[in-house]
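# would you be able to build a 3D model of this:
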Amino acid sequence: MRGFGILVLLVVMLGLAGCGNSKFRRYNGPEVTQVQVHKTERKMYLFHHDRVLKSYDIALGFAPQGHKQFEGDGKTPEGTYYISHKNPNSNYHLSLGISYPNPNDIAFAEAQGKSPGGEIFIHGGPRGRISQRDWTFGCVALTDKQMEVVYSMVRPGTPIVILP
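Modelled structure (predicted):
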């Protein structure tokens, strides 16, 4: 019986020790009402109405100039979208889905006989961080620690405006 008690205590201690390093943070501040990405500046801003709550340096798609039009073009979309969902099991630490492609993006690509692509996210970096400035396939990338904060602050349905 004494061995069982020690085992239970050990399990509880290990469980509590793991709580301090969780990638899931809590946020109790003002609501993020809009995300803005300024591609030329390589900056992302989280807004509460007209007030900037946070700003971050970002990495973009490996071909950052211009609006994403087709799958594999390496461009980050431009325009107004929304955060579609949270992905806690992302290959890139954590991620927030961006609602690309919208109906206009789809129509344009189909008219050219191509796919618009998809699966555009705001995400953390991969394990073994890539040293290039713009390295994604069209996503917006932050460090893992920054992504943990953004993930806690931004909710699905939040508008995201991606500017040239």
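# use CA for all of it now, contacts and neighbours both
OK.
# next, the buried residues of stretch 103-119.
105-106, 109, 115-118 (16 or more other CA atoms under 10 Å).
# tell me which of the residues you listed fall in strands.
Using DSSP state E, no member of the buried residues of stretch 103-119 falls in strands.
# farthest-separated two in those residues?
A109 and G118 (11.7 Å; CA to CA).
# sequence B follows; please return its structure for comparison with A:
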Amino acid sequence: MAAAFLLGLLLSGACTVQGPGSGGGISKHEGSRESSANEVARLRFDELKPVRIDYLRPTEEILNPEVFVYKDKRRLYVMDRGVLVRNYPIGLGKNPKGDKMGEGDGRTPEGTFYICVKNPRSKFYKSLALSYPTKKHAEQAFMAGLLSPVQYRDIILALERKVQPPWDTPLGGEIFIHGGGAHGDWTDGCIALYNSDMNELYTMADVGTPVTVRP
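The predicted structure is shown next:
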């Protein structure tokens, strides 16, 4: 339901503004909070329930966050129990188009992940590690002969246990959501936020929080 809403929001061209704690970086489609709310309110999750947004919800009241990243829009959305509660600008890898295929390609991976590590003292302020590579990445690499049977097995076992998958295979790893600024595509494949936004997200999210990255 949340994913369907976000897709509708993006296709509608609705303007959105930052909530509290933003490090700047208002959406390129600038507009007032009121006009944004009016546009979003016209959307529907399932043609029965109106879409709701609440950018002023305190972080301590965001209990079940779901993170959605839309690479083409350079936006990160946080949903909480069916309500859009945060909307942040992001920077991506130096080669942002397409899914990540392997170590050093500069791409931000796409798919469904969970947060597997929280680092309060990252090189880039704070960071949340994504569970890359996913099962899909591992299967494709194994079929292409890029992974050994042992490497493939270890990735799958880690994902089944909901822990950090191996980061020392040809697929690469260490893909984080971290601070440092959303001023452009400058990372090695990570998702970068302004530090104030990262601080909010770090407070809201925990190990196991779902993260979906779309093209």
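# follow-up on the earlier one: distance to E71 of the first structure for the buried residues of stretch 103-119 of the first structure - can I get that in CSV?
Converted to CSV, these look like this (distance: CA to CA, whole Å):
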residue, distance to E71 of the first structure
D105, 11
I106, 11
A109, 9
S115, 6
P116, 5
G117, 4
G118, 7
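# in helices, which of those fall?
Per DSSP state H, helices hold the following members of those: 105-106, 109.
# between the buried residues of stretch 103-119 of the first structure, which sits nearest D57 of the first structure?
G118 (23.1 Å).
# show the contacting residues for G3 of the first structure.
Neighbouring residues of G3 of the first structure by CA atoms under 8 Å, 6 or more residues apart in numbering: there are none.
# am I right that it is in a helix?
Yes - counting by DSSP: H, G, I helix; E, B strand; the rest coil, G3 of the first structure falls inside a helix.
# which residue comes closest to whatever residue of the first structure lines up with D72 of the second structure once chain neighbours are left out?
Alignment note (TM-score structural alignment): D72 of the second structure maps to T40 of the first structure. Spatial nearest neighbour of T40 of the first structure, excluding adjacent residues (CA to CA, 6 or more residues apart in numbering): P164 at 6.0 Å.
# roughly how far does the one you found sit from H67 of the first structure?
8 Å (CA to CA, to the nearest Å).
# residue contacts, the residue nearest the centre of the second structure?
For the second structure, the residue nearest the mean C-alpha position is V69 (3.8 Å; CA atoms, centre = their mean). Residues near V69 of the second structure by CA under 8 Å, 6+ apart: 75-77, 211-214.
# that's a strand at it, yeah?
Yes - assigned with three-state DSSP, V69 of the second structure falls within a strand.
# okay, now the residue opposite R107 of the second structure in the first structure once aligned: neighbour count?
Matched across to the first structure, R107 of the second structure falls on K75, judged by TM-score structural alignment. Residues within reach of K75 of the first structure, counting by other CA atoms under 10 Å, total 23.
# appreciated, that's everything.
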